[in-house]
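> the sequence isn't on hand, but the structure is:
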């Protein structure tokens, strides 16, 4: 084995961000990449890394994996991210979103390794967005509460960690089962299906390529602290879908604006989040892609994934 290469462990490697990270990291010759998820490998890229299945709710299995791999860096993307799932199974939510993060933090503190942990705009209540990193958290749902708690537990380990909060991640990768706002809206409108889209929730959507780049920048700079990573344009979810429809020349009349209260999201989703990105730009060199430009990149990527 090449002793000069640093080992990076990607958790949640079957997930949306995890797969995008794999694509980028396997082409970086100075890293040895280890990928892990609970299930079998679903990555579009099949070579250039080692894959290990691991159930992160099993602390012994997690510790065994860490002792086997001895990563220099961990990018922890694995999470239970459904608001409803976290509400319905709080015990599992705690194991996945809090306890596993704490275990990773303890390992990194013990061996002086570096950890990038993914968090969310849902740690805020959406009443004062856009937010800086030091704004007081006040989550309004179980998912947000678990991610806020994960940040606190992780920092208590005193490990070297960069916590990257992000917002409404979108884009395309090679997994046909993976969807997001852009792919969902595009597919529904192309099939002439009417869609209900919330008009009174505002976000700064994040291009998955940008988020993956931010994770790698955090690794390369061995950054520590909290960083806000998102797009730079504030828009309602409805406006985002209108952009998507217009870009692919799809029928806007199929889009039905609704309010958060109409679908029971008035109180359990933040109304307006958004991030102030100055710290990430200055410290990491983060450069978000404009929303329309990202749609052009997605269109080009469809051919790469045979979509």
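It's in. Because the structure is a prediction, the values reported are computed rather than measured.
> from here on, contacts and neighbour counts on C-alpha atoms
OK.
> how about the strands of the stretch 101-250 of the chain, start to end?
114-120, 160-166, 169-170, 195-198, 202-203, 206-207, 225-229, 235-236 (DSSP state E, counting those that start in this stretch).
> present those strands as a markdown table; the columns should include mean neighbour count and distance to residue 257.
Converted to a markdown table, those look like this (neighbours: other CA atoms under 10 Å; distance: least, CA to CA, whole Å):
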| stretch | mean neighbour count | distance to residue 257 |
| --- | --- | --- |
| strand 114-120 | 26 | 25 |
| strand 160-166 | 24 | 25 |
| strand 169-170 | 22 | 20 |
| strand 195-198 | 18 | 5 |
| strand 202-203 | 24 | 14 |
| strand 206-207 | 26 | 22 |
| strand 225-229 | 24 | 28 |
| strand 235-236 | 19 | 11 |
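> distance to residue 78 added to those, as CSV?
Formatted as CSV, the strands of the stretch 101-250 of the chain follow (distance: least, CA to CA, whole Å):
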stretch, distance to residue 78
strand 114-120, 8
strand 160-166, 13
strand 169-170, 14
strand 195-198, 27
strand 202-203, 22
strand 206-207, 17
strand 225-229, 17
strand 235-236, 27
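> one more to weigh against that first structure:
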């Protein structure tokens, strides 16, 4: 059943992130009432104050420490921000819609070279993904009106954003004729603007549940193919070659497969995510304007 989003109050966390940047732009066009002030999600009294004063219809909880290596070195801080903030949030909500931003990385390495479905085995290999999965479990066990979105490899937002993988590759292309990339890691490139649009449709249709949310692809995308596509679609001539093992040293045991298919969105006929190459091309045109 579809409803109107005009006038709905949307509380956002993680407002300085790539995803929220596009959520804010899209939802302003839809005439939603947005709470976009930054606040510390570890501050329980702030949660209480904002929820009681703003009275949101929807809370989009995107705030998190997302640096996987930092989380490995600082597990207490990771769980404090990524997990305990969820407990504090739910404590003051009644039955408002929660949209929790999670990650396809929570599946770990339970599948070698194919897409994960929402029903696939979950086996986090990093502290960050443990914190996300623990949050998912807490929400599903203690709340009913929720949407959990497991996102793929995000790109989008301002080209100056420090988490912007596309911008990092374009910067490398201006500094060297050769770019090294991992040809063994696979995933699902995912455009933040498409995710924002998907969230919009989930809200107006009053959907609940757990959903993978990534741009479409016929097969999992290697990191190297992703990088080559950025270079080719930008009409650049850099050579992209496979990196040797351990070329990119990490503190975290990052899963080699973070690819996923939007099975549950397809099942309810509400998969609004575009093909990843179309979205990548759209984004490259946008930041080149």
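Nice, I can see it. What you are looking at is a predicted structure, and each value in this text was computed from that prediction instead of being measured.
> hmm, back to that, so which of the strands of the stretch 101-250 of structure 1 is nearest residue 16 of structure 1?
strand 169-170 (8.7 Å; CA to CA).
> okay, that closest one sits on what stretch of structure 2?
Using TM-score structural alignment, strand 169-170 of structure 1 lines up with residues 154-155 of structure 2.
> what sits up against that stretch?
Contacts of stretch 154-155 of structure 2 with the rest of the structure, by CA atoms under 8 Å, 6 or more residues apart in numbering, involve 18, 164-166, 189-192.
> nearest to residue 199 of structure 2 among these?
residue 192 (10.5 Å).
> any idea what that closest one aligns with in structure 1?
Using TM-score structural alignment, the partner of residue 192 of structure 2 in structure 1 is residue 208.
> any idea what residue 116 of structure 2 aligns with in structure 1?
In structure 1, residue 116 of structure 2 lands on residue 131 (TM-score structural alignment).
> distance from stretch 259-277 of structure 1 to the middle of the chain?
Distance of stretch 259-277 of structure 1 from its chain centroid, counting by CA atoms, centre = their mean, to the nearest Å, is 18 Å.
> what of stretch 253-265 of structure 2?
That offset, for stretch 253-265 of structure 2, works out to 12 Å (CA atoms, centre = their mean).
> end-to-end on that stretch?
Distance between the two ends of stretch 253-265 of structure 2: 29 Å, counting by CA to CA, to the nearest Å.
> so that stretch aligns onto which residues of structure 1?
Against structure 1, stretch 253-265 of structure 2 falls on residues 268-280 (TM-score structural alignment).
> list of residues touching the matching stretch?
In contact with stretch 268-280 of structure 1 (CA under 8 Å, 6+ apart) are residues 121-122, 124-133, 140-141, 167, 200-204, 227-230, 232, 234, 286.
> quick check on these: which are buried?
For the contacts of stretch 268-280 of structure 1, a burial check counting by 16 or more other CA atoms under 10 Å picks out 121-122, 124-126, 129-133, 140-141, 167, 200-204, 227-230, 232, 234, 286.
> pull the residues that contact stretch 84-94 of structure 2.
With CA under 8 Å, 6+ apart, stretch 84-94 of structure 2 has contacts from 41-42, 44, 47-48, 51, 135, 138-139, 143.
> any idea which of the residues you listed is closest to residue 252 of structure 2?
Using CA to CA, the contacts of stretch 84-94 of structure 2 come closest to residue 252 of structure 2 at residue 135, 19.5 Å.
> right, and that closest one touches residue 81 too?
No: using CA atoms under 8 Å, residue 135 of structure 2 is not in contact with residue 81, being 10.6 Å away.
> between the two, which has more neighbouring residues?
Between residue 135 of structure 2 and residue 81, counted using other CA atoms under 10 Å, the more crowded position is residue 135 (23 against 19).
> what lines up with the more buried one in structure 1?
By TM-score structural alignment, residue 135 of structure 2 lines up with residue 150.
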